[in-house]
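Q: I would like to see how this sequence folds:
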Amino acid sequence: MNVLMISAKFPYPATRGGTEIRTFYCLEALKAEHHVTLLTFREDYVTDAEVEALQAHVDELVVFDAPQNAAPGLAAKLNRLAGFVTTGTPPNIHYYYSDAVQAWVDEAIAQNRFDAITCEHSVNALYIRPEWKEKVRTVINVHSSDYCTKRSNLDLGITDNVWRDRLTLPLLRRYESDTYRKFTTVAVTTADDETQIQEMVAGLHSVIIPNGVDLEEFSFRTTEPAGRQLIFTGTFDYSVNIDTALYL
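A: Reported below is the predicted structural model:
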């Protein structure tokens, strides 16, 4: 198949964070069986060498300049919050929206260039039109649900802005529910995520694609090396990281 992968995050090298890691290895898996076009944004920190290296992992690489940083300050934050309330689109989603990218994707679909589209993370879902489900397979790879994460943080009492999160939580649920309905298939990382998303949209077609470890790079050890310490890093307002740290 001819597959279009849309990723707001530049997924190379696969060491910058969880989003980049999952995206890159999903890309590698798709490339093994299909013709893959990757559409992505280039941040200022991405080098020419990294762009050239990523090109070797896809059949076609389409790169747009990343949007400018959001304006700082309380007034700008309140304006973004008001925009979320009135439009229903979260600020972090709207931040990555580009008319040029939308035009490129619209033209590609009109020309029947692709058999399937995959969106890495929900920030890319804004480019997908609901009616496309009838002509092309659309998949959203939900690395993590912002709604489920925010709800968990509120339940755990670890949010840094309770009133804002309580105000936007139902808006976020509505946005994600409407987003998932646009897609043929929703991919999630865990069974818990699948259950929570199915609660939002009953009857949704979903698949679990778990995160894992590259066993070629991190091979199995027959004995545990002595005198070593394990350092675990992560964002500890995320329940999965908390559970992992407690398990370790």
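
Q: use CA for all of it now, contacts and neighbours both
A: OK.

Q: and residue 231, which of the three is it?
A: Using DSSP: H, G, I helix; E, B strand; the rest coil, the three-state assignment for residue 231 comes out as coil.

Q: Please identify the buried residues of the strand with the most length in the chain?
A: Using DSSP state E, we find that the single longest strand of the chain is strand 35-42. Buried positions in strand 35-42, judged by neighbour count with 16 or more other Cα atoms under 10 Å: 36-42.

Q: Quick check: the residue sitting nearest the centre point of the chain vs residue 78, distance?
A: Geometric centre of the chain, nearest residue: residue 121, 1.7 Å, by Cα atoms, centre = their mean. As judged by Cα to Cα, to the nearest Å, residue 121 and residue 78 stand 25 Å apart.

Q: repeat for residue 64
A: Distance from residue 64 to residue 78, by Cα to Cα: 28 Å.

Q: With residue 218 instead?
A: On the measure of Cα to Cα, residue 218 and residue 78 end up 46 Å apart.

Q: who's more crowded, those two?
A: residue 78 (11 against 8; other Cα atoms under 10 Å).

Q: Please report how far that one lies from residue 85.
A: 11 Å.

Q: shared neighbours, these two?
A: The contact sets of residue 78 and residue 85 do not overlap (Cα atoms under 8 Å, 6 or more residues apart in numbering).

Q: wait, isn't residue 114 in contact with residue 2?
A: Yes - proximity of residue 114 to residue 2 meets the contact threshold set by Cα atoms under 8 Å, at 4.9 Å.

Q: I figured residue 95 was touching residue 80, is that so?
A: No - judged on Cα under 8 Å, residue 95 makes no contact with residue 80 at a distance of 9.8 Å.

Q: one more to put side by side:
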Amino acid sequence: MEILYLAHRLPYPPNKGEKIRSFHQIRHLARNHTLHLVSFIDRQEDFQHVDALRKYCATVDAVYRRPFRSLFRCMWSLASGVPLTLGYFKSQEILGRVQDLIKLYEIDRIMVFSSCMVQYVMDYSGIPKVVDLVDVDSEKWTKYSEYKPFPLSWLYALEGNRLRRYEKAILEGFAHCVVVSEREATLCHRIVPEKTVSVIPNGVDIEYYQPSPNGGQPSTLVFTGAMDYFPNVDGMIYFCREIFPKIQKRVPQVKLYIVGRDPKGSIKELGKIKGIVVTGEVDDVRPYLHAASVCVVPLRIACGIQNKILEAMAMGLPVVATPSAIQGICAVPDRDLFVEGSPEKFAGRVTSLLMDEDLRRHISGTARRLVERNYSWDHPLQHLERLLEISG
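A: Next up, the predicted model:
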């Protein structure tokens, strides 16, 4: 089949949540089908990665999303009543590329990654379409509103309501809709009860993420993630203010590495605290995971499946997470990882792991085995391929 694939961010390098998922979809589908990729690019330096995708795609059209224009279009959206997200990702150039590809090639299927890209193909009724919503974005923005002061709380709640109406139109208009977890599917059913929604979970590259043969450095914690992403920023500020000091009282030599691109000013400030290192963007997160004794994932706001947890578990790194962070992951608490809700219990669990090498070694083995059994990419992506084939 000839498949037109739309993505809101260039799916390379696969170094953050949605880019990991979209890259693996493209790589899998390219085995048996011809792909035409249309994607935004967030940063000028990412143009160097376009050629890497030509290995999998017959054509690659990448369009730079200019931040100032995106913000201007957000303001237009606010006044016009459409979701701000659509304005942020609105582009006549992308629309033109999509129209040209549909004219030039016999497109058999349209695969849309993320709801914000649906606007470019919503009106095409003659070509079967499948959308991967990944998460239910309306729920995410509504959650954000609970953690922000006015007027942002009002603005985010408004965006949540607008996106919910837009998601309803998507669910009613697409042949098949895909999400990353059962929780997200339940949220979709609340919007359109009769809609069949397929759950295709994330996987992890277990060959790439291998356990360290030597174990981590004593008393070393790690958190990985894009550090301009609000849930990650909120989670780290919460951890460093409410939990880390409690760990330091019992393990004074403890060090925390916050690893991820584009740290906000509030995250950089955390690097001034004794024992905390903010790395910024790194070429490879694996050395930091190898060096750690425990991975902490203290997210208070979370949607879908957290790749950072799967990657840490694949590397045999014990994980301590909040209940929100483990949604969608079929791990057994106290066997495969640890789940703690309060700052006191979270700090206590991390401390006990730092002080108990045998416990860390035991959890390391069970975590790795869980990922090997349940989180290969092949099986879920075969399901996606079947959905595309039957959608006609």
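
Q: which bit of the first structure covers the strand or helix carrying residue 295 of the second structure?
A: Taking DSSP states H and E as the criterion, residue 295 of the second structure maps to strand 294-297. On the first structure, no counterpart of strand 294-297 of the second structure exists by TM-score structural alignment.

Q: hey, where'd the strands end up in the first structure?
A: Going by DSSP E, the first structure shows strands at 2-7, 35-42, 60-65, 116-120, 137-141, 185-188, 206-208.

Q: which bit of the second structure covers the shortest one?
A: What that stands for is strand 206-208 of the first structure. If you align by TM-score structural alignment, strand 206-208 of the first structure falls on residues 197-199 of the second structure.

Q: returning to what we had before: settle it for me: which of residue 95 and residue 80 of the first structure has more neighbours?
A: residue 80 (20 against 16).

Q: burial count for the nearest residue to that one once chain neighbours are set aside?
A: Distances taken as Cα to Cα, 6 or more residues apart in numbering place residue 91 nearest to residue 80 of the first structure, at 5.9 Å, with adjacent residues excluded. By other Cα under 10 Å, the residues close to residue 91 of the first structure number 18.

Q: Tell me if I'm right that residue 91 of the first structure and residue 81 touch.
A: Yes - in this structure residue 91 of the first structure lies within contact range of residue 81 using Cα under 8 Å: 7.2 Å.

Q: Strands of the stretch 201-350 of the second structure, start to end?
A: With DSSP state E, counting those that start in this stretch as the criterion, the stretch 201-350 of the second structure has strands at 220-224, 255-259, 276-280, 294-297, 319-321, 338-339.

Q: Turn these into TSV, including mean neighbour count and distance to residue 8 of the second structure.
A: Below are the strands of the stretch 201-350 of the second structure laid out as TSV (neighbours: other Cα atoms under 10 Å; distance: least, Cα to Cα, whole Å):
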stretch	mean neighbour count	distance to residue 8 of the second structure
strand 220-224	23	22
strand 255-259	22	24
strand 276-280	18	23
strand 294-297	27	26
strand 319-321	26	29
strand 338-339	22	33
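
Q: got those strands as TSV, with distance to residue 201 of the second structure columns?
A: Shown next, in TSV, are the strands of the stretch 201-350 of the second structure (distance: least, Cα to Cα, whole Å):
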stretch	distance to residue 201 of the second structure
strand 220-224	20
strand 255-259	24
strand 276-280	28
strand 294-297	19
strand 319-321	19
strand 338-339	20
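
Q: Straight-line length of stretch 348-363 of the second structure, end to end?
A: Span of stretch 348-363 of the second structure from end to end, Cα to Cα: 16 Å.

Q: If I take the longest strand of the first structure and strand 2-7, what angle do their directions form?
A: For strand 35-42 of the first structure against strand 2-7, the angle by axes from the mean of the first three to the mean of the last three Cα atoms, to 10 degrees is 20 degrees.

Q: on average, how far is strand 35-42 of the first structure from the matching bit in the second structure?
A: For strand 35-42 of the first structure, the mean distance to aligned residues of the second structure following superposition is 1.5 Å (mean Cα distance after the TM-score superposition for the first structure).

Q: Show residues contacting that strand.
A: With Cα under 8 Å, 6+ apart as the criterion, strand 35-42 of the first structure contacts 1-10, 27, 30, 58-66.

Q: If any of the residues you listed are buried, give me the PyMOL selection for them.
A: Selecting only the buried entries of these in PyMOL, with 16+ other Cα under 10 Å as the criterion:
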select buried, resi 2+3+4+5+6+7+8+9+10+27+30+58+61+66
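
Q: How much space separates residue 25 of the first structure from residue 135 of the first structure?
A: According to Cα to Cα, residue 25 of the first structure and residue 135 of the first structure sit 27 Å apart.

Q: Also residue 118 of the first structure?
A: If you measure residue 118 of the first structure against residue 135 of the first structure using Cα to Cα, the figure is 14 Å.

Q: Kindly report the same for residue 75 of the first structure.
A: Noted for residue 75 of the first structure: a distance of 43 Å to residue 135 of the first structure, by Cα to Cα.

Q: need the helices for the stretch 101-250 of the second structure, in chain order.
A: 137-146, 152-173, 182-191, 230-238, 244-250 (DSSP state H, counting those that start in this stretch).

Q: Specify the stretch among those helices that is closest to residue 103 of the second structure.
A: Proximity to residue 103 of the second structure (Cα to Cα) singles out helix 152-173 among these, at 22.0 Å.

Q: Next, the buried residues of that closest one.
A: Neighbour-count burial for helix 152-173 of the second structure [16+ other Cα under 10 Å]: 153, 155-164, 166-168, 170-171.

Q: From the residues you listed, pick the one nearest residue 102 of the second structure.
A: Checking the buried residues of helix 152-173 of the second structure one by one against residue 102 of the second structure (Cα to Cα), the nearest turns out to be residue 170, at 20.4 Å.

Q: when you align them, which residue in the first structure goes with the closest one?
A: Correspondence of residue 170 of the second structure to the first structure, assessed by TM-score structural alignment: residue 179.

Q: show me the contacts for its match.
A: Contact analysis of residue 179 of the first structure by Cα under 8 Å, 6+ apart lists 125-126.

Q: and what of residue 242 of the first structure?
A: Applying Cα under 8 Å, 6+ apart to residue 242 of the first structure gives the contacts residue 236.

Q: roughly how far apart are it and residue 232 of the first structure?
A: With Cα to Cα as the criterion, residue 242 of the first structure and residue 232 of the first structure are 11 Å apart.
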